[in-house]
Each structure stands twice: as C-alpha cells, then as structure tokens.
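Q: Pasted the sequence and its predicted model underneath.
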Amino acid sequence: MFQPPDPVRFQEILDDIVDRMRFETERGAAASYIPELADVSLNRCGIAVAPLGGPVLSSGDSAVPFSIQSISKIFSLVLALGHVGAALWQRVGREPSGDPFNSIVQLEFERGKPRNPFINPGAIVVSDIITLKSREAAENHPVLQLCQDLADDHTIYVNENVFQSEVATGDRNRALAYFMLAEGNIECDVRQVTESYFRQCSIEMSCQQLALATRFLAAGGNDKGASRFGVTPERARRINSLMMTCGCYDASGEVAFRVGLPCKSGVGGGIVAIVPGIASLAAWSPGLDEKGNSVLALRAIEELTRRLGWSVF
C-alpha cells in the first residue's frame, strides 16, 4: 500500500511541482469555442490534494475558482445512479469512445445510445434522467447542491456568464440531444435538458473544493455525504473504473499510461485524480491539448504520482 509523505515534505513537493510548471513553455490553448473561457490566463496553475482523514494540501492557484465543465459529469453520474441504479446502463454504455467528446458519428452508428456517461451525449442522457426525476428549479440545480454538500462548502456557485455563453454556442450539444430524442433516448424537453447540462458545466470550483468533493471516491464511497445519494463501495469502484477508461475522452488510454489513476478532465482546464484508499487530487491550468485535456494540469499530476509512487497498477 502506497502512503503519503509527511505533510511538510508533501507541501515541499507540491510547491516544487507548481514552480516547475510556471517555467513550462508548452501550455496549450484555452477552450475558445466557449467565449467566456477563451480569455483565462494560461499562466494560471494550481494543485490540491485531499488525503483521507487529513487537511487539504495545496499550492499555486489552488483557491481560484474555475469552470469545472465535464468534471461535473462525475457528480451528475452519482445523481443518476442514485435515481435509477443499474437501469442507467440500458440507455448509456460503459465503453471508451475513441472519438472526440462531442462526436455524433458513433452515436448515429449505435442508434442513439452513447458509449459512456463522460462524453457529451452520455452526459446529456444522464441530465435527462436527473431532469425527469428531480424537477428542481434552476437556482437549486441538483448537481450544484451535490457539489456543495460533498465539499461542505455552500459558496460553490454557477457562473451565469459561462452558462449564457454555453447556451449561445451549444448548437452541437442540442443536435446530439435531438438525435437521441429521435432514437427514443431522451424523454424530457430538449431545451430543458440541455440547459440543465450547460448549467452543471458552468459550476465554478477551485482545486481545493474539487479535491474535497471527490474524496468520497478515494474513500471507496464511505462518506456520509455521498452515501445519502446512494453511493456504496461497489458504486464508487464502478465510477472509478469509468474514470480510468473514459474520463479523459479519446486520450483516456494515454492518461492511464502516464498517470495510472482514475482521472476526469474538463475543458475549463481542470483534472481530478483518485488514489484509492489514500487521497483525491485536483489540478488546474486553462491551456488544453488537442484532445481537450489541460497540458500543465496533466503534467503536474503525472509528476506528483511519479514522485510518490502512486498508481493502481
């Protein structure tokens, strides 16, 4: 069993990694197709670690909120599984896609059943389930509430400017939803479902908040906040396995090779990683590679896991 170093040494490692990231010249590019994300400084970089039973350790811009985007799909999956359990898999698959996260090609070939819940069409089906079951008002979005509860921080919020930007540029996601509606895999109003999806993607959290909110996965589901939403040890293992195989889109295999941990990325530049039985990690830097994953956040997590010997393999 791998163990964390003592807190002082741990902090030194985090500070050293962030300092090194500041000198990296290859930083990627911001997600320009969402206008509100296009102007975030590529010089931002933060990392946070939430060990089980210990305080959060962090460095750099770890307290700066950013748009979590597809990292929100972890939390929406928790809610959907809590609502319908294994019946979810009749509507969404559990296989890596091998295609970009917003591709319609595979969706058409497979008659409207998305490959997994972490690509956009899969997350839209998940949002359809949440919309059907919750009927919550927008200001009480259930994914936002879950993030707040798991992080024990009710300052977490939806960035309304990002949300409006998502709505204004979301035609491709609406097209995915309408295609699935035509195939009988969407039950609610497409506008309502996609706007719920856009709103969850527009949640803003810091690395520190994300590390805390995902710590239940490192704890194997043994968390009072998560258990209220139906998370069991078995369900936590399933979510971790999906993160490992599908969490970083069509680069999931490469990330598993480099990091060796369940990870989930978002085009806001964040990446979370789970060290089962030890800790949850969150890193952020806005510059993305061609697959939509943060260049520096992935590099920071890779460096941390290498130095600490953290891997599930």
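A: Thanks, I have it.

Q: okay, CA-based contacts and neighbour counts for the rest of this
A: Noted.

Q: And stretch 266-282, end to end?
A: Chord length of stretch 266-282, first to last residue, is 11 Å (CA to CA, to the nearest Å).

Q: ok now it, how far from the chain's centre?
A: Centroid separation for stretch 266-282 versus its chain: 8 Å, with CA atoms, centre = their mean, to the nearest Å.

Q: try it against this one:
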Amino acid sequence: MNYKEILEQIQTEIHTQVNTGKVATYIPELAKIDAEKFGMNLYCINSGHYQFGDYSERFSIQSISKVFGLTLAMCIVEDNELFKRVDVEPSGDPFNSLVQLEYENGIPRNPFINAGALVVSDILISALDKPKQEFLDFIREIADEPTIDINPSVFESEKKFSHRNAALLNLMKSFGNINNPIEEVLDFYIFQCAVEMSCKELSTAFMIYANQGKKLITEKEILPSNKIKRINAIMQTCGFYDEAGEFTFRVGLPGKSGVGGGITAVHPGQYTVTVWSPPLNPKGNSELGMYALERLTTLTGLSIF
C-alpha cells in the first residue's frame, strides 16, 4: 500500500475543504488554539511512519486519554470487577449526560463517556500507589517517549469549569459507585485529560491496539490480545460520543476522539493513524479529522469491514 501517496492526496484535498467546525471554548485554554492547525500521522506495522502538517506538535489529548485509563485498569484489575461498575454499551447521549446515569442507578453506559472514565479513575486511585505518576509512566512506556507530560494551564483551566463532572461524581457516589473522595477523583480525571501528545506519539502509543497488545519494536506484551480485542470493540461502538455509528459508517475503524481536536484510529494488524484539527462538529469530534480518516479508508479500500 502506497501510504505516502495516499497521505499526499489527503493533504491536497484538506486544503480545498470548507471547515465549519468550532474550536472547543468551554475549556478556556483550548479556545486559544489556532484553528488552522492540521496534522496527520500513520504508523504502519510493516513500513513505519508517514505524516504531514503539524504531526509533531503536541496538543491536549482530552478524551483520547480514556483509552489509556481503561487499558491501565485492565492491566491491574480483573475484568469482572471492572465491568460490573461500568458497562460496555453505546450511550446515544452526549458524553457528559446525567440523565442516563440517573435511570441506570449510577452505572455508566461505557468507559469512554465522562461518567465511565470517572469510575475508571476511581478504580485506578484505589489500585495504584501514585496514580498520576503511574498513569504518565504507562503512556510514556507505550509511546516510547519519556518527555510526555500534562499542560498545567489546561489542567488549571479545566479544573475551574468541572462542575458537571463533579455532578456526575456526586450522583454516582449516591448510588455507591465511587469509593474515593470526589475531589481526588476529579483531580486525577482532569490530569489525564490534560496530557499533551503529538499525532506521531499517539500513533505510536496506540500501536498496542493494532499489534495484539504488544509494542511493535520490542514485541513486549503490555496487555493480552483477548483484552485488546475488547478495548478495540469498545472503541468501535463507543469511541465517538453519540456519533459512534456515524464514524463506523463513514470510516470503519475503532478509534477515540477528544475535544482537543485529535482522533486516533486503529486498523488491527495494519496501522494506527492520528489526525489533529481543533475545530469540532456539533457532536464534539474534529470535523476535518473525520473527513481525513474517511478519505484514508476510501483511498486504501480497506476498513475492518
């Protein structure tokens, strides 16, 4: 597959697209990001990295971090313990919805909506000695990059506007599904969202989901392949808020988006790919990012279907 040629065509097409998306403003620090930024990196199992644009510039990964949180939890907690506290069903509702949670007695629909990621954060706090450090160390390990860190300005900005997430935590605590202090769980959750990575670093980190749970260069196993299969399945059905069906229809790959404008997707056994374009569509997903990934699977003629 000539990925170099395909990415060059996508780069040409991106310049002709009218972008009607809006940069996220509910976190003030994210509103400062240049809307014209665009980066793309594809990491092929057999032939390495292909990229263009702002692929090496770090940005706030936001909800993409939920995949790493779930993966770390599945490394240290038995599945039956984890999935009795958070379900694996698509939500069909906005990522920060309280309504569904009330109806379903404080059990979040899946780990990739805010409520589900907050439960995973609570589980990690109970299981780890130093949750923040161990979470960062985990990402640095799978991305092969020891300098990955959080953006302190984004962390502080997000913390000032986290009332709805605090409401989700309070509601779940009332149902007995949060064990640690609410402020502690909220702080750790926001810390995860504030991690900054580049397209290339995200594609490298996500290689474990394309390579049966192993790092590509060393073949070191991070997670057994049967658990990776489950994470990929949840990404396919739940990775794009209430637009997961649309992403599956248009792109046909498991993946995860974040309101920082990033999307990382996986073609198991083939490649990982990350795009970054800050303007979001009304569902909270990168508008040009979705277009680029749709073109990728169209031009290659391959998706998981």
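A: Everything's here; your move. None of the values given here were measured: they were computed from a predicted structure.

Q: List the buried residues for stretch 27-42 of structure 2?
A: Applying a neighbour-count criterion of 16 or more other CA atoms under 10 Å, the buried positions in stretch 27-42 of structure 2 are 27, 29, 30, 31, 33, 35, 38, 39, 40, 41, 42.

Q: and the fifth one, what does it touch?
A: In this structure, residue 33 of structure 2 makes contact with 23, 278, judged by CA atoms under 8 Å, 6 or more residues apart in numbering.

Q: do the same with the second one
A: The neighbours of residue 29 of structure 2, taking CA under 8 Å, 6+ apart as the test, are 153, 154, 157, 158.

Q: now, which of those residues sits nearest residue 143 of structure 2?
A: In terms of CA to CA, no member of those lies closer to residue 143 of structure 2 than residue 154, at 21.3 Å.

Q: Identify the residue of structure 1 aligned to the closest one.
A: Superposed on structure 1 with TM-score structural alignment, residue 154 of structure 2 falls opposite residue 162.

Q: what about that match, which helix or strand?
A: Here residue 162 of structure 1, judged by DSSP states H and E, is contained in helix 160-168.

Q: could you dump the contacts of residue 29 of structure 2 to TSV with distance to residue 197 of structure 2 and neighbour count?
A: As requested, the contacts of residue 29 of structure 2 are exported to TSV (distance: CA to CA, whole Å; neighbours: other CA atoms under 10 Å):
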residue	distance to residue 197 of structure 2	neighbour count
153	15	13
154	13	21
157	18	17
158	17	21
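
Q: After the helix holding residue 162 of structure 1, which helix or strand is next?
A: Using DSSP H and E, the next helix or strand after helix 160-168 of structure 1 towards the C-terminus is helix 171-182.

Q: Now that next one on structure 2. Mean distance?
A: After superposition onto structure 2, helix 171-182 of structure 1 sits on average 0.7 Å from its aligned residues (mean CA distance after the TM-score superposition for structure 1).

Q: Which part of structure 2 matches that helix?
A: Helix 171-182 of structure 1 corresponds to residues 163-174 of structure 2 when matched by TM-score structural alignment.

Q: Can you get me a residue count around the residue in structure 1 that residue 93 of structure 2 lines up against?
A: Using TM-score structural alignment as the criterion, the counterpart of residue 93 of structure 2 in structure 1 is residue 99. Neighbouring residues of residue 99 of structure 1 were enumerated by other CA atoms under 10 Å; the total is 16.

Q: How about residue 99 of structure 1: what's its closest non-neighbour residue?
A: The shortest distance from residue 99 of structure 1 to any residue other than its chain neighbours is 5.6 Å, reached at residue 250 (CA to CA, 6 or more residues apart in numbering).

Q: And that neighbour? What does it align with in structure 2?
A: In structure 2, the residue equivalent to residue 250 of structure 1 is residue 242, according to TM-score structural alignment.

Q: Validate this expectation: that match resides in a strand.
A: No: when classified by DSSP: H, G, I helix; E, B strand; the rest coil, residue 242 of structure 2 is found to be helix rather than part of a strand.

Q: Cross-check the contact I'm expecting between it and residue 282.
A: No: the pair residue 242 of structure 2 and residue 282 does not pass the contact test of CA atoms under 8 Å, sitting 10.5 Å apart.

Q: ok, the two, which is more surrounded?
A: Looking at residue 242 of structure 2 and residue 282 with other CA under 10 Å, you find the greater number of neighbours at residue 242, namely 20 against 12.

Q: Against residue 22 of structure 2, how distant is that one?
A: Taken as CA to CA, the spacing of residue 242 of structure 2 relative to residue 22 of structure 2 amounts to 18 Å.

Q: Likewise for residue 299 of structure 2?
A: Applying CA to CA, the value for residue 299 of structure 2 to residue 22 of structure 2 is 27 Å.

Q: what about the helices in the stretch 101-250 of structure 1?
A: Using DSSP state H, counting those that start in this stretch, the helices of the stretch 101-250 of structure 1 run over residues 105-109, 120-134, 142-151, 160-168, 171-182, 190-201, 207-213, 215-218, 224-227, 233-246.

Q: circling back to that earlier point, so for residue 299 and residue 22 of structure 2, which sits in the more crowded spot?
A: Set residue 299 of structure 2 next to residue 22 and count neighbours by other CA under 10 Å: residue 22 wins out with 17 against 14.
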